[in-house]
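Colleague: here are the coordinates; sequence isn't available:
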């Protein structure tokens, strides 16, 4: 869980304002629900966490719309293989981000986000284009076991 949620929310509000968007109170609460989770959450898990954390019911379709907004504003990522959502690891950075790559632990479900260097992504794209294939999404999700889980008996 991030150390200073208030600072992250403030930075997120500023980022939204810089694009002419608004981080409404409900969007902020969805973002907070994700910030206070140690693992990615599905929209239905966010609905439940929202209800417990803010004592307010929220329709799942509203959560999906809010998540779409948060993704558009580059505050949240969607893990395509699981349909879950997580906070961008670079949510408070001021520098341009590299292409995200997600290392997903199949045991404890933690996710580590790392960037793919532009040179590597360009090489991948050239190789893919040479086959006649066109990418619709540029995101890598790799499954395995985190360092902590590697040291646990199975």
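Modeller: Sure, I can see it. Quantities reported herein were computed from a predicted structural model and do not represent experimental measurements.

Colleague: contacts, neighbours, all on C-alpha from now
Modeller: OK.

Colleague: give me the number of residues near residue 48?
Modeller: Using other C-alpha atoms under 10 Å, residue 48 has 18 neighbouring residues.

Colleague: how distant is the helix or strand in which it is found from the center of its chain?
Modeller: Element membership of residue 48, judged by DSSP states H and E, is helix 43-54. Helix 43-54 sits 17 Å away from the centroid of its parent chain (C-alpha atoms, centre = their mean, to the nearest Å).

Colleague: alright, now check it against this:
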């Protein structure tokens, strides 16, 4: 069994424990994100499903599937890019902190990291001191991955 199939099996069991179902189409969309080395849009996932499974689901169906996968904590939405990425912690059984995303400005590769709760608490306090309300503690940080940095050198 492949690593991706193991992740999907774990995700399926996680959904069952919540009383929901990881249908075939949901597995296909999740598989697309797991195979990708970058974040993908709903339209890119439609293309992936057509190429990988010979089916071309309507974009609105893919958006509904992505919402389900988000609700199950299997994928994350990158708000600034309006793209999605598989959660790096699908197979973990313990709770994680707020995910943060390092996004390479050249190749669009995304890496999920977690920062400590104290950092998020401090961020929230600073935001409130500035007269704002933190709508989401998720950070999307524009970076340059080492591969792209080495290519540029």
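Modeller: Here it is on my side, so go on. None of the values given here were measured: they were computed from a predicted structure.

Colleague: thinking again about what came up before, what about the helix holding residue 48 of structure 1, how far off from structure 2?
Modeller: After superposition onto structure 2, helix 43-54 of structure 1 lies on average 0.4 Å away from the residues it aligns with, using mean C-alpha distance after the TM-score superposition for structure 1.

Colleague: just give me the longest helix of structure 2.
Modeller: helix 3-17 (DSSP state H).

Colleague: so which elements touch the very next helix or strand once past it?
Modeller: Downstream of helix 3-17 of structure 2, the next assigned helix or strand under DSSP H and E is helix 24-35. Using 3 or more C-alpha pairs under 8 Å, 6 or more residues apart in numbering; DSSP states H and E, the elements in contact with helix 24-35 of structure 2 are helix 3-17, helix 42-53, helix 59-71, strand 83-86.

Colleague: report the buried residues of the third one.
Modeller: Buried residues in helix 59-71 of structure 2, defined by neighbour count with 16 or more other C-alpha atoms under 10 Å: 59, 62, 63, 65, 66, 67, 68, 69, 70.

Colleague: still on that earlier bit, of all the helices and strands packed on helix 24-35 of structure 2, which one is nearest residue 110 of structure 2?
Modeller: Smallest distance to residue 110 of structure 2 across the helices and strands packed on helix 24-35 of structure 2 (C-alpha to C-alpha): 7.9 Å, for strand 83-86.

Colleague: could you say what helices and strands that closest one packs with?
Modeller: Contact here means 3+ C-alpha pairs under 8 Å, 6+ apart; on that basis strand 83-86 of structure 2 packs against helix 24-35, strand 75-78.

Colleague: just name the most buried of those.
Modeller: Most buried of those, by mean neighbour count (mean count of other C-alpha atoms under 10 Å): strand 75-78, with a mean of 21.

Colleague: which elements pack onto that one?
Modeller: Applying 3+ C-alpha pairs under 8 Å, 6+ apart, one finds that strand 75-78 of structure 2 makes contact with helix 59-71, strand 83-86.

Colleague: who does the first one touch, helix- and strand-wise?
Modeller: In terms of contact count using 3+ C-alpha pairs under 8 Å, 6+ apart, helix 59-71 of structure 2 is assigned the packing partners helix 24-35, helix 42-53, strand 75-78.

Colleague: now render those as JSON lines, adding distance to residue 148 of structure 2.
Modeller: Formatted as JSON lines, those follow (distance: least, C-alpha to C-alpha, whole Å):
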{"stretch": "helix 24-35", "distance to residue 148 of structure 2": "20"}
{"stretch": "helix 42-53", "distance to residue 148 of structure 2": "23"}
{"stretch": "strand 75-78", "distance to residue 148 of structure 2": "21"}
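
Colleague: of all these, which one is nearest residue 151 of structure 2?
Modeller: Here helix 24-35 is closest among the helices and strands packed on helix 59-71 of structure 2 (C-alpha to C-alpha), at 23.8 Å.
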